[in-house]
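A.B. asks: Predicted coordinates and the sequence they were generated for:
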Amino acid sequence: MSSEPQAKRTKMSVLDQLKQYSTVVADTGDFKAMKAYKPTDATTNPSLILSAAGMEQYQHLLDKAIKFGTESGGSIEEQLSETLDMLSVLFGCEILKIIPGRVSVEVDARLSFDKEASMSKAIKLINMFAEHGIKKERILIKLASTWEGIQAAKELEKKHGIHCNLTLLFSIYQAIACAEAKVTLISPFVGRILDWHIEHTKKTFEPKEDPGVISVTRIYNYYKKFGYKTQVMGASFRNTGEITELAGCDLLTISPKLLQELADSEDTLKKALDINSAAESDMEKITLNEAQFRWHLNEDQMATDKISEGIRKFAADTRKLESLIKGMLAKK
């Protein structure tokens, strides 16, 4: 936070102004950062948990998860799976002690193309949270926005009352499929879209022309124009300009570094996204079946590249976490 005493500040910080327009979510597994920036919700993923697991202050959670895994019995692989699930749950429980809202907990990215396995893992995690006294209303199950992930979320929402956060979302067609499936929340990735366009065009983009900002704005306007209940949470930001251009989006998940920059600024923030403006947009409604979804995604090179890359990276970090835990299990 800013070192300037709060009492001497004459203006609201950009972060405080932003909280008037959008629900702010902490994109971190660091409890200290959550306490500092006071977000409503928090989100985790394998990369964030891997980073936190290497910090001494979280060692007790790792030890507790490993104890649970070893006591569950079975093969080393089965113990490893139980340990990983418990680690996600323990991190989630600690986060929920800090924030007033919900925590997003990710299903293993390696299940991204397996609807039934994704559902089974989600139900298992919810049951584990329940054993720790956490109601399912405070959990968002994160699934990749593949066709299988979206269909898993559809059934989890409708049949089990389990709320889902569809992540690794780069395309309006992914967003439409999620809305039609009546999922609770989507996380379109702003910064990763920008990364792709910079790499392929060698251009720089001002926030208003940022392809990621334009994509999320389009999704937000589509949802509001056609009355979808699914909420939009902009994610994966590279700079504060992307964030301020999306002020008014339902939720925004922001890293500690960018939260700090927003907290230190006293610029005036204007609301950028608005339900009334969305209603006046000239967008037409689109319907999708599985074949149409896959075709449109295939036609979008950026979205195809980034969802594949995102799944691979999350899977790689999960394997790194497994390797760390496997070494500790072998010593037990």
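C.D. replies: Structure's in. What do you need?

A.B. asks: okay, CA-based contacts and neighbour counts for the rest of this
C.D. replies: Fine.

A.B. asks: And the strands in the stretch 1-150 of the chain?
C.D. replies: Using DSSP state E, counting those that start in this stretch, the strands found in the stretch 1-150 of the chain span residues 23-27, 41-43, 103-106, 139-144.

A.B. asks: could you dump those strands to TSV with mean neighbour count and distance to residue 225?
C.D. replies: Listed next are the strands of the stretch 1-150 of the chain as TSV, based on neighbours: other Cα atoms under 10 Å; distance: least, Cα to Cα, whole Å:
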stretch	mean neighbour count	distance to residue 225
strand 23-27	25	20
strand 41-43	25	26
strand 103-106	25	27
strand 139-144	27	25
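
A.B. asks: Out of those strands, which is closest to residue 70?
C.D. replies: Minimum separation from residue 70 across those (Cα to Cα) falls at strand 103-106, 22.4 Å.

A.B. asks: Tell me the gap between that closest one and the middle of its chain.
C.D. replies: 7 Å (Cα atoms, centre = their mean, to the nearest Å).

A.B. asks: ok, back up a step: any chance of the strands of the stretch 1-150 of the chain in CSV, plus distance to residue 232?
C.D. replies: Listed next are these as CSV, based on distance: least, Cα to Cα, whole Å:
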stretch, distance to residue 232
strand 23-27, 10
strand 41-43, 14
strand 103-106, 14
strand 139-144, 14
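
A.B. asks: of all those, which lies closest to residue 281?
C.D. replies: strand 23-27 (23.7 Å).

A.B. asks: The structure to be compared is supplied as follows:
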Amino acid sequence: MSSHSPDKRRRMTSTLDQLRKYTVVVADTGDFNEIDQYKPKDATTNPSLILAAAKMPAYQHLLDKAVEYARSEGGTEEEQVANAMDKLFVSFGVEILKKVPGRVSTEVDARLSFDKDGMLAKARKFIALYEAEGIGKDRVLIKLSSTWEGIQAGKELEEKGIHCNMTLLFSFAQAVACAEANVTLVSPFIGRICDWYKMKTDRKSSEPQEDQGVLCVTKIYNYYKKFDYKTVVMGASFRNIGQALALAGCDLFTIPPSILAQLRDDQSVVERMLSVEKAKASDLEKIHLDEKDFRREHNDCPMAVEKLSDGIRKFAADAIKLENLIKEKMLSKKNGQ
């Protein structure tokens, strides 16, 4: 039984509310009901989240809308499936933007991760679809894989006023290249970094100050602030509330509903751990990475190489599952079901 009475609990400030004093909290979900529940400023999506939401009965109308759009556009089955996918991603984004005051992140297909021109074309398509719905590009972040090609695509898009969220970021080399490309935001994957070190090394500690994901994000944040880069850091892929507490003060967090619920129900005292003042006092040195330096530095981090490849494969696999879901819906529509 809890030692706090319901009345006392209501008077206490939740860990989530305390965190919000230092860090912008973003919801990592495609489920609008969860967004309603936690009232985040922004929201992020990815193929895995959209796939999960698209299977829910509550969102079948968005799948229907995407298929109808694709049929109206015409073309081969492959072209129609691609158009339906694009429309579905944007439709979820449009609905999410009715729930949040800020921005939504919409992810470019991971299968384009090594195709700069393909990523540029897909990003422009997303923006055009959003604009057709009356949504300006200032409310959208295009999510791109943090490959060299993805980072260069982000650089070109930013120069055209299209803002980017660089995802699947695991190495310091990726973070440096993103900052030099002047992208809006990076999303280092704290939990996946921590998972790798626990599985592959003898670093089994669960203490936040020894968590490799926490240490990685702290270094990136300090580097950006020390050298006045405009790129901001959004911690992603949280496994527990301890990681969030250890990074209080980071620019943004994108947090899954399960962790948001824990933060809401917890009353731990939150202290600011990251700050510009601490960053300026760090002993980090500024570096520059051209393509060959980037590839060498990134390759020197086995964790980052493995997790980037694994992340691309998993997002690509879920994109294929989503395509199959769309094909089934298209077939049922064709048969008049």
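C.D. replies: Perfect, thanks for sending it. What you see is a predicted model; the values in this text were computed from it and never measured.

A.B. asks: first to last residue in stretch 232-239 of the second structure, what's the distance?
C.D. replies: Its start and end residues considered, stretch 232-239 of the second structure measures 21 Å (Cα to Cα, to the nearest Å).

A.B. asks: Quickly note the distance from residue 127 of the first structure to residue 135 of the first structure.
C.D. replies: Between residue 127 of the first structure and residue 135 of the first structure the computed distance is 9 Å (Cα to Cα).

A.B. asks: When those two are compared, which one has more neighbours?
C.D. replies: Taking other Cα atoms under 10 Å, residue 127 of the first structure and residue 135 do not tie; residue 127 has more neighbours (16 against 12).

A.B. asks: The more buried one matches what in the second structure?
C.D. replies: Following TM-score structural alignment, the counterpart assigned to residue 127 of the first structure within the second structure is residue 128.

A.B. asks: Report the distance from the longest helix seen in the second structure to the chain centre.
C.D. replies: The longest helix of the second structure (DSSP state H) is helix 302-334. When C-alpha coordinates are averaged (Cα atoms, centre = their mean), helix 302-334 of the second structure and its chain have centres 16 Å apart.

A.B. asks: Stretch 233-241 of the second structure now?
C.D. replies: Counting by Cα atoms, centre = their mean, stretch 233-241 of the second structure comes out at 10 Å from the chain centroid.

A.B. asks: for stretch 5-15 of the second structure, same thing?
C.D. replies: 31 Å.

A.B. asks: Just the buried positions in it, please.
C.D. replies: 14-15 (16 or more other Cα atoms under 10 Å).

A.B. asks: Quote the end-to-end distance of it.
C.D. replies: 17 Å.

A.B. asks: Likewise for stretch 236-244 of the second structure?
C.D. replies: Terminal residues of stretch 236-244 of the second structure are spaced 10 Å apart (Cα to Cα).

A.B. asks: Which positions in the first structure sit opposite that stretch in the alignment?
C.D. replies: So stretch 236-244 of the second structure sits over residues 235-243 in the first structure, by TM-score structural alignment.

A.B. asks: what packs against the helix or strand harbouring residue 176 of the first structure?
C.D. replies: Per DSSP states H and E: residue 176 of the first structure is located in helix 172-180. In terms of contacts (3 or more Cα pairs under 8 Å, 6 or more residues apart in numbering; DSSP states H and E), helix 172-180 of the first structure is packed against helix 211-225, helix 290-299.

A.B. asks: Against which helices or strands is the helix or strand following that helix packed?
C.D. replies: Later in the chain than helix 172-180 of the first structure, the nearest helix or strand by DSSP H and E is strand 185-188. If you count contacts as 3+ Cα pairs under 8 Å, 6+ apart, strand 185-188 of the first structure packs onto strand 164-169, strand 231-234.

A.B. asks: closest one to residue 296 of the first structure among the ones you listed?
C.D. replies: Closest among these, using Cα to Cα: strand 164-169, at 13.5 Å.

A.B. asks: Show me which parts of that closest one are buried, residue by residue.
C.D. replies: Those would be 164-169, for strand 164-169 of the first structure by 16+ other Cα under 10 Å.

A.B. asks: can you give me the end-to-end distance of stretch 98-105 of the second structure?
C.D. replies: Span of stretch 98-105 of the second structure from end to end, Cα to Cα: 14 Å.

A.B. asks: buried residues in that stretch?
C.D. replies: Using 16+ other Cα under 10 Å as the test for burial, stretch 98-105 of the second structure gives 99-100, 102-105.

A.B. asks: related to what we said a few turns ago, and for the helix holding residue 176 of the first structure, what are the contacting residues?
C.D. replies: By Cα atoms under 8 Å, 6 or more residues apart in numbering, the residues outside helix 172-180 of the first structure that reach it are 145-146, 150, 166, 169, 186, 215, 218-219, 223, 228-230, 286-288, 293, 296-297.

A.B. asks: cool, and stretch 75-83 of the second structure?
C.D. replies: By Cα under 8 Å, 6+ apart, stretch 75-83 of the second structure touches 66-67, 69-71, 73-74, 323, 326-327.

A.B. asks: and the nearest residue to residue 90 of the first structure once chain neighbours are set aside, how many neighbours?
C.D. replies: Among residues not flanking residue 90 of the first structure along the chain, residue 61 sits closest, at 6.5 Å (Cα to Cα, 6 or more residues apart in numbering). Counted with other Cα under 10 Å, the neighbours of residue 61 of the first structure add up to 18.

A.B. asks: swap in residue 125 of the second structure?
C.D. replies: Neighbours around residue 125 of the second structure, by other Cα under 10 Å: 16.

A.B. asks: residues in contact with it?
C.D. replies: So residue 125 of the second structure contacts residue 86 (Cα under 8 Å, 6+ apart).

A.B. asks: From residue 142 of the second structure, how far out is it?
C.D. replies: With Cα to Cα as the criterion, residue 125 of the second structure and residue 142 of the second structure are 11 Å apart.
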